[in-house]
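**Q** This is a predicted model, with the sequence first.
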Amino acid sequence: MVHSEECIIFRVKGILEFACQLDNPNGAQSDNTISKSFQNLRSKVSSKNIVFTVSNSPILIWPNMGFQSSMESLTEASACGDILQYIESDDGGNKKSSKKKDKKRSGPTVVNMKLLFEVTDPAGNEAPSLMRMSSQHHSVKMPLPLDCVYSVSADESLPTVFTGLVEALNKQIADMEEVVLRYRKGSSFLVPQPFHFQLPKPAGLTTVIYPAGVPDSQLQAIREDLHRKFELSIDKPYLRRANAFHFPDEAYKDGYLRNPHMHLNPPNIEDAKLYLVQGVYSYHHYMQDRVDDDGWGCAYRSLQTICSWFQQQGYVETAVPTHMQIQQALVDVGDKEARFVGSRQWIGSIEVQAVLNQLLGVTSKIMFVSQGSELATKGRELANHFQTEGTPVMIGGGVLAHTILGVAWSENTGEIRFLILDPHYTGGEDLQIITDKGWCGWKGPDFWDQNAYYNLCLPQRTKTI
């Protein structure tokens, strides 16, 4: 697997119609009939009629005809990266030239394609024949939502890429067959759905098929098998639906920014190592969700960012709590009186710890710092947290709260920078403003009030698959 910034992900999507007729849905032969229909679909994908169209471009490719392309300049000898110059990006430029300046690139380039088939064959001499049969059977029709990925370096040859994609499509159809057979009840079928996961090397970007409508809680045995197959640790949920790989060219539907820190360059500290949040979180800040919490809601927003991390890593399926739900949780655990719900009272690290435990079942460690100047000496503890737990850290001092997403720390000199996500931001979801103006940015030890005391809430991962 190549490094994400040097690679291209070729992604092909399309719908294949699965259809079969079962004389007796519960009979011994029905599995064979279903398998035969899936075999027909694999034959279709391997036929000369298959065509890939490259989105936002004039390119058509026939992968099973000795590699033929609608562009004369794209031949068997071409590198797959040559495709990029023909693809128009959303802003009208081409993918090759539309890199943002100054900001660090986030993730690989994605080439989106559609799966089509030629419907007309060359004219032959065969005359059609009709046959009438009278019998009862169950007719099953179901759309199969194919979604295949192939991740390669930009200098890989085009024939290699498209041969690999055809193989991936065949494998996906076979995996879908397995899921359909496992979960069908008579003539009742569950639609098999593909999900992509970015796994640790050497597995890399991997596709798993899950049955639609079956919750993650009922798929634990399958995930356990997959963890063994890919040699994954059994204490992290790598393969829940919430962990599915998010393609860099797709927007999130809820409107929140994800991982703005990925667009920052690291601080220039000699001999320092980076210790960063692991995984995906949403940036929660003042004035979102039609809630005017300017001046009192910073710890609530930091808590929401932490909750989003646990949700998007698949540890919990509960939604990110609202201010009212956070307040109610504190009343429920006896920390606050009933009149606290609906108030504009701020909370601190201890309350954040209590809410995480009450709503998510997540335990947290608390680090006490008697004055801000001491934070400069906490590099080892924070580095260890981000290395082992990898969760966002909430820090509260006085009436201010921030989220720490990582540290750059030199073990030799003790020099440190803190990666801060600031919940006090009141603007829109503008990544450029947020990174340029330092609402997400690297801060030195002088960022903290040197004389104020601080409490840090360090959430701990739960052990689960």
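**A** On my side now, so go ahead. Residues are numbered from 1 along each chain as shown.

**Q** only C-alpha atoms for contact and neighbour calcs from this point on.
**A** OK.

**Q** so where do the strands sit in the stretch 301-450 of the chain?
**A** 364-369, 393-397, 400-409, 416-421, 440-443 (DSSP state E, counting those that start in this stretch).

**Q** export those to CSV and tack on mean neighbour count?
**A** What follows is the strands of the stretch 301-450 of the chain, written out as CSV (neighbours: other Cα atoms under 10 Å):
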stretch, mean neighbour count
strand 364-369, 16
strand 393-397, 24
strand 400-409, 25
strand 416-421, 26
strand 440-443, 23
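
**Q** ok, which stretches of the stretch 201-350 of the chain are helices?
**A** For the stretch 201-350 of the chain, helices defined by DSSP state H, counting those that start in this stretch occupy the ranges 220-229, 298-312, 323-332, 349-355.

**Q** packing partners for the shortest one?
**A** The criterion is 3 or more Cα pairs under 8 Å, 6 or more residues apart in numbering; DSSP states H and E, and the helices and strands that helix 349-355 contacts are helix 298-312, helix 323-332, strand 364-369, strand 393-397, strand 454-459.

**Q** which helices and strands sit right next to the first one?
**A** It refers to helix 298-312. If contacts are counted by 3+ Cα pairs under 8 Å, 6+ apart, helix 298-312 sits against helix 349-355, strand 393-397, strand 400-409.

**Q** Return the distance of that helix from the chain's centre.
**A** The chain centre lies 17 Å from the centre of helix 298-312; the measure is Cα atoms, centre = their mean, to the nearest Å.

**Q** structure B:
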Amino acid sequence: MVHGDPQSSGPETIVRIRGPLEFKCLLDSRDALQMQKEISRTFEKLHSQVKSESCIFTVCNSPVIIWPNRDVCATPEEITPNTSCEELQQWIPTNEQESVGKRAVKRKSKKSPATSVLNLSLMMEVTRPGPLPAPVLSRNVHKSHFLSTTLPIDCVIRTTCNNTIKATFKLLLEALTHQLHEMEKVMLQHMKGANLLLPEPLHFLLPDSKGLVTVVYPAGVPDSQLEMQRKELHQQYELPNEWPYFKRANAYHFPNEPYKDGYLRNPHLVLTQPSLDNGKVYLVQGIYSYYHYMQDHMDDNGWGCAYRSLQTICSWFQQQGYVERAVPTHKEIQQALVDIGDKPAAFVGSRQWIGSIEIQAVLNQLLQVTSKIMFVSQGSDLASKGRELANHFLTEGTPIMIGGGVLAHTILGVAWSETTGEIRYLILDPHYTGGEDLQVITDKGWCGWKRPDFWDQTAYYNLCLPQRPKVI
């Protein structure tokens, strides 16, 4: 589990250190017990390295170098053991400084965000001060298996901006030691002869203030073969066995790292929630990608809104670890409907609309996900569905596709007052045709809270409510 300092106060800082540790050992593949002992001895050497004066932490994109095992000795000299994490971050040059080519200097303090990330690199000094003894060579001939690889160290602790680097790095060294122990366990448990699996550290943000937890998995072993390990983790952290918290797809995405596929995630998080008398807000649980018209070099303007809503829903199931398949394309969606006999073969490649009933069928065919359908005879009746919608987001937490007439939208949540019946809908609009500009999308209402008059009061609507599988 990730370490933290509960005694400190102030804005939170996530301190993350990454770097390769060289793992080299000679293995006698004829003796399994001897191989295990040799692997353990190699890890003991790595423990010694981390605790030695040769261990170095560098602050990424800055001139700061710190020797944590030399009484937190650092360069530049202005940095002392009592320097706070916030002060340390001020040595990282801003984008403005980099753009004009300024030398990295301590920048003035700005208002800190609620959570910041301090990225460090783990290194080892290879030089030694003073004269070195002459090397001694010896030759020993025997058959053995030489193993050389790098361990991908990736440690995280949560602390506060005003905590000192001395206290922070003490926690970080403890986390490094713990991660090496976990890596050793994984390598020994998954030994097959002289072949070892590389350990893979991943971080997971758990609900109910359980915090950020680091788990070491064997790289290359699929999630389907790690169910027992996930069950043990669920028991350890007292989590229900109906949500895949520890599947790789649920690994924590650090706020300072952009997504590589170009899609916006959870644009609704920047919106101000509506305030209703005695009202509560019920939102989609987890992460989804925003799919809309004209993405992926696909001109579906005017006919593809339901396809895009379905893609958003599929992205939710993918990013919560329920499915491993990629988000389906328009043609794959159409082919699925042909395969189940819902559409003729000529439907593939066409520009025909689909509705919530087809969405239900495709989710079942491609993702093995069942859905409930809610029929609303006229848009004015949607205002009375607050309890059903609130219960859906509370229990299932999936995005909802709603279709009426020729339009489809995605409902991401509701604000609803049980006493007054007043309701607002959080809508993600797939009809947007612009670029992935979060400010434009939220300022122009493509993702926003809508009043009941948003719906055509006389049109009928069908809502597809995907059900979350109960898996671990």
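**A** That came in fine, so what should we check first? Since we're looking at a predicted model, the values are computed, not measured.

**Q** Could you get me the TM-score between them?
**A** Overlay of the two chains. TM-score (TM-score structural alignment, normalised by the length of structure 1): 0.94; 459 aligned residues with a Cα RMSD of 2.1 Å.

**Q** nearest to I209 of structure 1, of the strands of the stretch 301-450 of structure 1?
**A** strand 400-409 (32.7 Å; Cα to Cα).

**Q** returning to what we had before: distance to R241 of structure 1 and mean neighbour count added to the helices of the stretch 201-350 of structure 1, as a markdown table?
**A** Shown next, in a markdown table, are the helices of the stretch 201-350 of structure 1 (distance: least, Cα to Cα, whole Å; neighbours: other Cα atoms under 10 Å):
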| stretch | distance to R241 of structure 1 | mean neighbour count |
| --- | --- | --- |
| helix 220-229 | 11 | 14 |
| helix 298-312 | 9 | 26 |
| helix 323-332 | 25 | 20 |
| helix 349-355 | 25 | 23 |
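
**Q** Now distance to S343 of structure 1 too, for those helices, in TSV please.
**A** As requested, the helices of the stretch 201-350 of structure 1 are exported to TSV (distance: least, Cα to Cα, whole Å):
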stretch	distance to S343 of structure 1
helix 220-229	41
helix 298-312	13
helix 323-332	8
helix 349-355	15
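
**Q** closest to N40 of structure 1 out of these?
**A** Closest approach to N40 of structure 1 among these (Cα to Cα): helix 220-229, 26.9 Å.

**Q** what does the closest one correspond to over in structure 2?
**A** Across structure 2, the stretch matching helix 220-229 of structure 1 (TM-score structural alignment) is residues 227-236.

**Q** Kindly report the same for stretch 8-21 of structure 1.
**A** Using TM-score structural alignment, stretch 8-21 of structure 1 pairs with 13-26 in structure 2.

**Q** Mind listing residues that contact that stretch?
**A** 38-39, 42-43, 46, 57, 85, 115-123, 144-161 (Cα atoms under 8 Å, 6 or more residues apart in numbering).

**Q** Then stretch 140-153 of structure 1?
**A** Stretch 140-153 of structure 1 is touched from outside by 1-2, 6-22, 161, 164-165, 168-169, 172-173, 187, 191-194, 205, 207, with contacts defined as Cα under 8 Å, 6+ apart.

**Q** which of these are buried?
**A** 7-14, 16, 20-22, 161, 164-165, 168-169, 172-173, 191-194, 205, 207 (16 or more other Cα atoms under 10 Å).

**Q** taking those one by one, which sit in helices?
**A** With helices taken from DSSP state H, the overlap with these comprises V161, G164, L165, A168, L169, Q172, I173.

**Q** Make a markdown table out of the residues you listed and add distance to E389 of structure 1.
**A** As requested, these are arranged in a markdown table below (distance: Cα to Cα, whole Å):
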| residue | distance to E389 of structure 1 |
| --- | --- |
| V161 | 37 |
| G164 | 37 |
| L165 | 36 |
| A168 | 34 |
| L169 | 37 |
| Q172 | 34 |
| I173 | 37 |
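
**Q** I'd like to know which of those residues is nearest to S364 of structure 1.
**A** Among these, and counting by Cα to Cα, the member closest to S364 of structure 1 is Q172, at 40.9 Å.

**Q** Can you find the partner of that closest one in structure 2?
**A** With TM-score structural alignment as the criterion, Q172 of structure 1 matches Q179.

**Q** circling back to that earlier point, make TSV out of the helices and strands packed on helix 298-312 of structure 1 and add distance to N455 of structure 1.
**A** Listed next are those as TSV, based on distance: least, Cα to Cα, whole Å:
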stretch	distance to N455 of structure 1
helix 349-355	6
strand 393-397	5
strand 400-409	10
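
**Q** Nearest approach to D294 of structure 1 belongs to which of these?
**A** The nearest among those, by Cα to Cα, is strand 400-409 at 11.6 Å.

**Q** counterpart of the closest one in structure 2, which residues?
**A** Going by TM-score structural alignment: strand 400-409 of structure 1 matches residues 407-416.

**Q** cool, stretch 436-449 of structure 1 as well?
**A** Using TM-score structural alignment, stretch 436-449 of structure 1 pairs with 443-456 in structure 2.

**Q** Show me where the stretch 51-200 of structure 1 has its helices.
**A** For the stretch 51-200 of structure 1, the helices defined by DSSP H, counting those that start in this stretch occupy 158-183.
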